Every structure is written in structure tokens, then in C-alpha cells.
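K.L.:
what's the 3D shape of this:
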Amino acid sequence: MIILICSLLLLLLLGVPVGFSLIGASLVSLIFQGTIPLEVLPQRLSLGLDSFPLLAIPLFIFAGTLMEAGGITKRLILFSEALVGHIRGSLAHVTVVSNVFMSGVSGSGVADAAATGTALIPAMVKRGYGKGFASAILAASATVGPIIPPSIPMIIFGSFAGVSIGKLFLGGVLPGLLMSSSLMIIAYFIAKKRNYEKREKASLLTVFKTFLDAFWALLMPVIIMVGIFSGYFTATESAVIAVVYSIVIGLFVYKDLKFSDLPRKILDAVLMTAGVGIIIAASAPFAWFMAFVQGPQKLLDLFQTISMSPTVILILLMVILLVLGCFLDGTAIIIITTPVVLPILTQFGIDPLHYGVILAINVMIGTITPPVGVIMYVTTGIAKTNIFHFAKEVMPFLITLILLLFIFMLVPGIVTFLPNLLIK
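P.N.:
The predicted structure follows:
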């Protein structure tokens, strides 16, 4: 196990991409083990992707790219502005609300950040918000995307841990809404202190018109969630519905999507999926070898020497994951740690549904923390600002999200209330 971990850390420090680092660490460990045939590596790589629930990932990513091209994102932003544009720091609140609406479709924080950021960050900079603040509020808002269903991190965890993806989706609703509300409160106080703009309150007629214009976009997450929880289709099948719906609405209702756009959008989705897919496949031999050398049992024994309290163990896990989030991609964290952590959850009586949701929140926080937060790089790239300005401006939002994470951890009912109420 020491060779496996050390090999992985060395490769990551050398700048090798996460997926190839996992493959390299597994290969080195198999060679040093000596008794396991090397054919295990390609076998486990293929098995890592042999999962029906994982099919939802490329489909939700594709749906997200279609939304942007089909005019759905633009209409959601206009409706958001009609709702909250009159509050001090109007575009900051529009950013948060737009990402809440976007979260009901793509399941990817990176996709949401790219789709809304290209429209909102330049607008915020133009109105004097500052590049650092614009990129920070956009990035913080995008972390909510994979918490409010659908959610790619929850799909990955649920498929690996055997937890109902539908329940995980429901478990993220209340935390996601609390996160977005808290971000708006922090943004309001910052805007008030800096005297950021506020616009005239939209008339009820304007709100109604923008609602009608965005109606078909807003209906999409409703169809997805009702379909899943009524049992008409699975979470994976809902991703197919999302793609078909996005194409129909983009082509024939809003008419912003052209048939000529489809090949480019398919390629965009393939490229994004490939990055995730390599990590998922590469983590399979890594996790298998970790189990072979009894890594989970050794970690369990270590934790038992520290404490027998489930709360203490959960706090320790969250701190470890927050640190990992500063250096590793969230997908890799979920896949690498889940097989190791599951026996610990069982031993200490921790609800895997509760853990799965706070795990998703934890890794999303990692996407906006230096030095390797992927959403951080997306938003700073759009704003054309540097990480230092971003880090300074994102700090109030980051602290708020971390505090909420520990509240959700200590009060499981916030996560489990809706799943227990609606799914028996």
C-alpha cells in the first residue's frame, strides 16, 4: 500500500495528469507485488467503466452543452434578473439564481460555470464589480450546480457505493438551496459595503414575460425529477430525456440551436467526458489493488485508535477531503476514497446517503480552492484575472460554504429529510 500511495503522490508532483498517475501507480504496485499478472490492469480499466449509471455522465454533459447553444441559458439569466435584479449588487444575485436554475439540468459545476460565466462575468466587469469579485461569485455559485439535482458527483458515488441515486438527488435539494441563499446574503453585504449597483425593480408584467420565455427551460428539471421519483425512468434514463428535450426545445421552440451546431456540441461533450472517463477507468485498478492489500481495513483500524465517535470520524474525513480537494480533481477523490471509506461508514454507523451528499459538497468546495480548483481556472480565465485576486475575493464565500458543510454534517436531517419523506 505504501508503494501505491507514494507512486501516486510522486506522479502527481511531477505534473502527470490524474488519470495517468492512477494507472502508473497501479502498474508500479503490480510490478513490485510480483505475484499478480499484469493482465489485471487492462481488465480492471475496462471494468471501471462497465456501469449503467455512469452512462448518465456524458448525457448530462451533452445536455448542458446543448442548453448553452439552444438559448436556454440566456433565458434563465433574463428571468433571474427580473426576479432579483433590484437587490443591491444585482448581477451577483442574478449569477447565483441563474446557477440554481442551471443546476437542474447539467449536473456539472464546470459546465454551469462556463455557460453562465461567458455571459455574466463580462457584464459584471462592465458594470464595475471588479474582475476578482465577478470570477469569485460566479465560481462559488457554480459549486451549487452538482448539489441540486441532477448531480454527476452523486451519480459517481451512488454507482460505486450502491446508494440510490434518486435519494442522493433528493438529499441535495435543501443543502443546495441553503448554499445559494447564503451566497446571496454574503454578496449583498459585500455589495452594500462597496456600493455596487442595484437596478429598478422589474414590473410583474416583466417577470411574467421572462417567466413565459424561460418556461420550457424551467420545465426540464421538473420533468427529470418527477420522472425519477415517480419511477417512470431511472437517473440514467433521465439523462437521455434531458438530451432529447434540449434538442427539441433548442431546435423547434427557441430555434437558437441549429442542426449544424450538433456535431460541434457532440465533440465538446465527448472531450469533457473523456477527461472524466479516464479518471473513472484508471481508478478501478487503483481501488482494486488498495482492497487487495487490505487498505480499507488498515485505515479502519487507524481510525478506531483515534476515536469511536461517528461525529469525530466524520469531521476527520471531511477535513481530509477538504485538503485533498486543494490538489486533486473531485471525480478522482470520490472514486479513490469511496471503496476505502465505505467499511468505515458501516463500522461507525454513518448513513452512506448523508455521507454521499456532504462528500459532493466537499469536493465542489475543492473546485474553487487554489492551487488546482478547476472552476477557479474557468472563471478566472473568462474574467482575465489572476488567482491571487480570485483567492482574495472568494474567501468570504469559501468560508461560508465550509461552515455550511459542517452544519450539514452535524445535522443529518437537512440531507435526509426529503429522501425519507418522498422515497420509502
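
K.L.:
Only C-alpha atoms from now on, for both contacts and neighbour counts.
P.N.:
Fine.

K.L.:
Now do the contacts for Q297.
P.N.:
Neighbour list for Q297: P343 [criterion: Cα atoms under 8 Å, 6 or more residues apart in numbering].

K.L.:
Show me where the stretch 201-350 of the chain has its strands.
P.N.:
Counting by DSSP state E, counting those that start in this stretch, the stretch 201-350 of the chain has no strands at all.

K.L.:
now for the lengthiest helix in the chain, which elements pack on it?
P.N.:
Criterion DSSP state H: the longest helix present in the chain is helix 262-292. Using 3 or more Cα pairs under 8 Å, 6 or more residues apart in numbering; DSSP states H and E as the contact test, the elements touching helix 262-292 are helix 18-33, helix 40-48, helix 56-69, helix 330-348.

K.L.:
out of those, nearest to Y196?
P.N.:
Comparison of the helices and strands packed on helix 262-292 against Y196 by Cα to Cα identifies helix 56-69 as nearest, at 28.0 Å.

K.L.:
Could you list every helix and strand in contact with the closest one?
P.N.:
Short answer (3+ Cα pairs under 8 Å, 6+ apart): helix 56-69 packs on helix 109-126, helix 152-161, helix 235-248, helix 262-292.

K.L.:
can you give me the offset of it from its chain's centre?
P.N.:
14 Å (Cα atoms, centre = their mean, to the nearest Å).

K.L.:
now that helix against helix 262-292, angle please.
P.N.:
On the basis of axes from the mean of the first three to the mean of the last three Cα atoms, to 10 degrees, helix 56-69 is oriented at 150 degrees to helix 262-292.

K.L.:
one more to line up against the first:
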Amino acid sequence: MHLDSDFPVIERGGLVRGFVTFNDAVVRLVGFITVILLVVETTILLSGVISRYVLHAPLTWSDELASILFIWLTMLGSVIALNRGEHMRLTALIGRLTPAKRVWCETLGLLLILLFLVMVLMPAVEHAEEQMFITTPSLEIPDGLRAAAMPVGVALMLMSAVAQLARRSTIKDLASCLVVAVLIGGALWLAGPLLIGMGNFNLVIFFVLLIGAGIAVGIPIAFAFGVATMAYIEIITHAPMLIVVTRMDEGMSHIVLLAVPLFIMLGALLQLSGLARTLIDFMASLLGHVRGGLQYVLLGAMFLVSGISGSKVADMAAVAPALFPEMKKRGQKPEELAALLSTTGAMTETIPPSLVLITIGAVCSVSITSLFIGGLMPAVVCTIAIGIVCWFRARKENLPTQVRAPMAVVVKTLLIAMPALILPVLIRLSVIEGVATATEVSTIGIAYTIVVGLIMHIFQRHIDFRRVYPMLVDTAALSGSILLIIGMATAMAWALTQSGFSAKLVSTMIQISGGPFGFLLITIVLFAILGSVLEGIPAIVLFGPLLFPVARALGIDDVHYSMVVILAMGLGLFAPPLGVGFYAACAISKVSPDQVFHRVWGYLGVLLIALLIVAAVPWISTGFL
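P.N.:
This next block holds a predicted model:
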């Protein structure tokens, strides 16, 4: 999901080297600012919880200030992600190209990113100027101070994209890519009258073929959405480019999305503090002697830690290195471990506090509290289904038996893991009991993890404090890449709505034979395909607002539909040959995908059965609401 580190860095003249050095210095400053913003955001929201729930004196300005700082955090985090090459993208196809061809594709992607940023820079400035005439209700300051994050972020990303080109691309690559970009843009412009005459079929050109081609050559998903939307608006609608900026601002300004960076930070702190490792140690002592017991430990560990970090790769990377060496010692085949890791990654997104749940709540107007409650049982059903496969396969393997851990060891690891076991319960109860909102509850988890981690450090001295600052910068970069996708997809969804496609889709799908369950089956197929290419969050932001009204019209409960959508996307994300999550699991397991390919289908098969059961039995998702 990032630029390959083995790309050659070309020697440049003094002026170009000076520009690249200046850009790197600016990005380091941006990283420092984002760390401050993260700390301030956490402090503000936690203060709001304490003031309201403990002191009974709500801070009326806390959400407003947090919202202002949030858009700055998002845009500056996007700058860091672009400079690092860490915006989410599909690398499965270009990863098979020769280094020279991959550099060419990177150059083309950066040129298109530059084009998009140049096109939206002045509209972003105009948007910020217009917002200066609006005063915020609590702080009574110009809203333009918040909106100014857009032009500042765009300008810094522009500089970073130019620096990336200067660092990596040759003049020959630049010239040929520029010719290709001009030819494609010119062809679309000249074909404008023909495309307009095609009606909604022109959406296939812009939002299927153009985006598909861009993603295939490695252009970050967010910018592929942006370029396609910009081209559609410019050629088909002739609406002002300001529309793109205002919709991006709207998409990224939902206060509930502030939970994204905070939960990412919480996930990183769980690893840094050692709490995640204590969970694994306890489950290993409890189940390690059972035949295939560490497979159940892997299942349980992914159930407990997955969904918090914001990255499936980070979730798997947190669990696998702690378990795989011991599992291999006990005779487990590496390819079997990779298959199991891939499948557990596919089934854990419904477990709160998953960022996908938060995103659905924000963009599809679904109660996040209800999603948090409803997400547990579908995950339990999927976990049981995968556990059954583990049980059967463990019986066929001739594995050495292990000595049961003494009860004293089990009790000791349980006591050590107790703080980590309390955390998920604390988070869920805080939301359910109304102590904190879904956005605020992450700060409770952060404060709890810091306190417990420091207490543990007094006795074990296991925290490397040098990792704290890079961890916070990484949090900002990942948050920026996720939230920029949401912003771009919101602009794209506006274009689809204005075309009339949304209304036609709703009316068509309501008439589909098979009733609600038939619609759910279509949803499973659609989101499995989308999940294999786009991953969860961009697919939800783009298609959720279109399909949730159809589900409601058919009488399908929002929470039930959300669980079906999330599990279907997880299935697609980890299903070969397209699922990028499958290849990530293989990379973490250090196993060739070819060796894992035939082993993963048994797990994915039972996961599909579990998904169909969840779709057919709404009570699994809604029974505890």
C-alpha cells in the first residue's frame, strides 16, 4: 500500500537537491505539528467527558474546537502520507512489473495527483475565504480558520508531489507520462458531446474504467476518485470545481470521524505498552496444550485486538510475530498459518470499536452505539465457523502433544492480562451506558492504556519511549490517508447523485425479485467484489449512501444490513486472486501466496456459510439491541 523502497533515487543537481531537502524539512515540521494536534485533540475530548460525566459541567466549546483541529490533522496527515508514499492503493499488479516500468507508473500517478491538486488549489482558497464570513456558534471565530486547512494541505501536498517526482523520475519518464496524460485528457474533452449524449452510461467511462485503470497502475485510491470526479464535473456537468472542495470538506468534517485517528493511536499504544502481548500469553497458556490450540489462540487474539488500529495489516502484524514462531515449533505448517491469519482478518471488522463500523455510522446515518452492540454476535458466529475448520484440520495433522501449562502459570498470565481484558469491556460499556460518545470513548481507552502501560513499565521496563513520537506521526499519516479517501469519495458520491444514477439504482433494486434476501445476496456479491479492490472504508463511503436507502425501503434493519456489508467486504478483501489483504497476510507470514492459495479456500468457504447465516437470520445482528 505504499511506494516501494527499492525504487532508485536519482542523483540531481544542487537546486533540485535543495528543493527536495527543503520539502523533507517542511514535512518533518508538519509531522511535529500533527503530533501536537493529536495530543491536544485527545486532551480536549477527554476533558469534555470528565467535565460532563464527573463534574456535571459540560464544555460547550470542546466539540467545536476538536472539529476545527480535526480538519487540520486530516490534511496535514495526508501530506505526510503522500510524502512517504503511504496513501492506500493497489500494488498487486504493478508489483509484478520490472523496476523501470514501476517507476514509470509511479511517475504517471504523481503527474495525475499534481493535476488534481493544481485544479483544486484555487477553489480551496476560495472556499476558505467564503467561510471567513461564517462565525462558529461557541467560540465565535471565523469558520475560515478551519477551512484554511484545505488550501494549506493541498499546497503542501503539491510541493511533496513535485519533490517525489524530482527524487524518483527521469526526464524521459516525465515526458512520456505527460504525453499519455494529455492524450487521455484530450480524448475525454473532445468526446464530451458524445459522452453527454450517452446519459448515465458515461458513468461507466469515468467511475469504472477511469478509476479502474488508475487503481490498476497504482494511483492512490483517494486521488483516483478525485481525478475521475474532477474529469466528470469538468466535462459532463460544467459545475464549478468548488463543488469538489466543499464536498471533500463535508465528508471529512463529521465529528464522529475524529474517532479514526484516536482509535488508530489506541491500537498503536496497545502494542507499545505490551497489553496486546499479555493477551496472547494468557490464551497460549490456557489453550496451548490442546491439539491445534495455538490456532484458537490466533483466532481469539485477532478477535480482541482487530479493528482498533485502522489497518488490517497492522492488526495481523501485531498478532502474527508473537505467535508464529511458537506455532512453527509445534509442527504447524507456515502456509496453514498464513491461510488462517488471512481468514481471521476477514471476519473481525464487525467487532467494536472497528473503524469500519464508525465509518458506516457516519456516512450512512446509522447509530454507532447500535452498531457496536450488533457487531459482536456476527463475529462470534464467524469465529465458531472458522474454529470448526481448525478443529477438523488439527485432527488430521500429526502434531506433537504439548504439556498442559501449570495452573499457577495460567493464573499468573491471567492476572497480568487482566488490564488488557478489561479494556474492550470498558470501551463498550462507556458507549452503551452513555458515559462517552463513540468519538470520545477512544480517549478513555487511550488514558487507560497509558496509565496501565506505565505501571507495567515500572516492573518490567519494556516500553521503548523512542518509539512514541514515530508512532504518533504514523498515526497521523494513516489517519490522513483514510480520511482523504472519505473526502474524495463524498465528492464522487455527489457526482453520482447529481447524475440521477442514485435514484435509478434505488428504484431498480427495489423491484428485484427475491425480496429482501435476494437483495442481500446481491449485496454480498457486490461488496465482495468491491472489497477485493477498494478495501472497506472507500467502498462503504462510495456505495453505502446509495444502497442503504434501498435496504430501508425493503424493510431491512440498518444494523443487520451493515453486518452483511462488512462481512462481505472482508471476504473479498482476503479472497485470492484479487484480495489485497490475502497478499498482506502472506507477506507477514513470509510465505509464498502460491503455497497458501489452495489452503485458504476451506476457511473462506465456512466464512461464506457464516455470512449467509448472518444474512438469513437478522436476530444475530439485532437480537441484543
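
K.L.:
Trace the longest helix of structure 1 over to structure 2 and give me the residue numbers.
P.N.:
Aligned using TM-score structural alignment, helix 262-292 of structure 1 spans residues 468-498 in structure 2.

K.L.:
and the matching stretch, which residues are buried?
P.N.:
By neighbour count with 16 or more other Cα atoms under 10 Å, stretch 468-498 of structure 2 contains the buried residues 471-496.

K.L.:
Ok, stretch 555-567 of structure 2 next?
P.N.:
Across stretch 555-567 of structure 2, burial judged by 16+ other Cα under 10 Å covers I556, D558, V559, H560, Y561, S562, M563, V564, V565, I566, L567.

K.L.:
how near is the corresponding residue of structure 2 for G24 of structure 1 to F70 of structure 2?
P.N.:
Using TM-score structural alignment, the partner of G24 of structure 1 in structure 2 is V227. Distance of V227 of structure 2 to F70 of structure 2, computed by Cα to Cα, to the nearest Å: 24 Å.

K.L.:
try L115 of structure 2
P.N.:
To F70 of structure 2, L115 of structure 2 is 26 Å away according to Cα to Cα.

K.L.:
which SS state does the residue most central in space within structure 1 fall under?
P.N.:
In structure 1, the C-alpha nearest the mean C-alpha coordinate belongs to P146, at 3.6 Å (Cα atoms, centre = their mean). In three-state terms, and counting by DSSP: H, G, I helix; E, B strand; the rest coil, P146 of structure 1 is coil.

K.L.:
got the contact list for whatever residue of structure 2 lines up with it?
P.N.:
P146 of structure 1 maps onto E349 in structure 2 when the alignment is built from TM-score structural alignment. Shown in contact with E349 of structure 2 (Cα under 8 Å, 6+ apart): S306, G307, L355, V356, L357, I566, L567, G570.

K.L.:
export those to a markdown table and tack on distance to M122 of structure 2?
P.N.:
Formatted as a markdown table, the contacts of E349 of structure 2 follow (distance: Cα to Cα, whole Å):
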| residue | distance to M122 of structure 2 |
| --- | --- |
| S306 | 40 |
| G307 | 37 |
| L355 | 32 |
| V356 | 33 |
| L357 | 35 |
| I566 | 37 |
| L567 | 41 |
| G570 | 39 |
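
K.L.:
Of those, which is the nearest to F597 of structure 2?
P.N.:
Among those, and counting by Cα to Cα, the member closest to F597 of structure 2 is G570, at 16.9 Å.

K.L.:
Give me the mean deviation of the helix or strand hosting the closest one from structure 1.
P.N.:
Assigned by DSSP states H and E, G570 of structure 2 falls within helix 558-573. For helix 558-573 of structure 2, the mean distance to aligned residues of structure 1 following superposition is 1.5 Å (mean Cα distance after the TM-score superposition for structure 1).

K.L.:
Kindly report the same for stretch 596-611 of structure 2.
P.N.:
Its aligned residues in structure 1 lie a mean 1.1 Å from stretch 596-611 of structure 2 after superposition (mean Cα distance after the TM-score superposition for structure 1).

K.L.:
Structure 1: matching residues for that stretch?
P.N.:
The aligned range for stretch 596-611 of structure 2 is 390-405, by TM-score structural alignment.

K.L.:
Same check on stretch 434-444 of structure 2?
P.N.:
Using TM-score structural alignment, stretch 434-444 of structure 2 pairs with 231-241 in structure 1.

K.L.:
Just the buried positions in that stretch, please.
P.N.:
Judged by neighbour count using 16+ other Cα under 10 Å, the buried positions of stretch 231-241 of structure 1 are F233, T234, A235, T236, E237, S238, A239, V240, I241.

K.L.:
how near is the corresponding residue of structure 1 for M252 of structure 2 to A161 of structure 1?
P.N.:
With TM-score structural alignment as the criterion, M252 of structure 2 lines up with L49 in structure 1. Taking Cα to Cα as the measure, L49 of structure 1 falls 15 Å from A161 of structure 1.

K.L.:
what does Q43 of structure 1 give?
P.N.:
21 Å.

K.L.:
again with I147 of structure 1
P.N.:
Noted for I147 of structure 1: a distance of 18 Å to A161 of structure 1, by Cα to Cα.

K.L.:
Check which residues of stretch 448-464 of structure 2 are buried.
P.N.:
By 16+ other Cα under 10 Å, the buried positions in stretch 448-464 of structure 2 come out as Y448, T449, I450, V452, G453, M456, I463.

K.L.:
which of those residues lies closest to G288 of structure 2?
P.N.:
Nearest member of the buried residues of stretch 448-464 of structure 2 to G288 of structure 2, counting by Cα to Cα, is M456, at 24.6 Å.

K.L.:
How about the match of M252 of structure 2: what's its closest non-neighbour residue?
P.N.:
A281 (5.5 Å; Cα to Cα, 6 or more residues apart in numbering).

K.L.:
residues in contact with that neighbour?
P.N.:
By Cα under 8 Å, 6+ apart, A281 of structure 1 lies in contact with G19, R44, L45, S46, L47, G48, L49.

K.L.:
Any quick ChimeraX command for the buried ones out of the residues you listed?
P.N.:
A single ChimeraX command selects the buried members of the contacts of A281 of structure 1 (16+ other Cα under 10 Å):
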select :19,44,45,48,49
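
K.L.:
Quickly check the contacts of A281 of structure 1 for the two that are furthest apart.
P.N.:
Among these, G19 and L47 lie farthest apart (Cα to Cα), at 15.2 Å.
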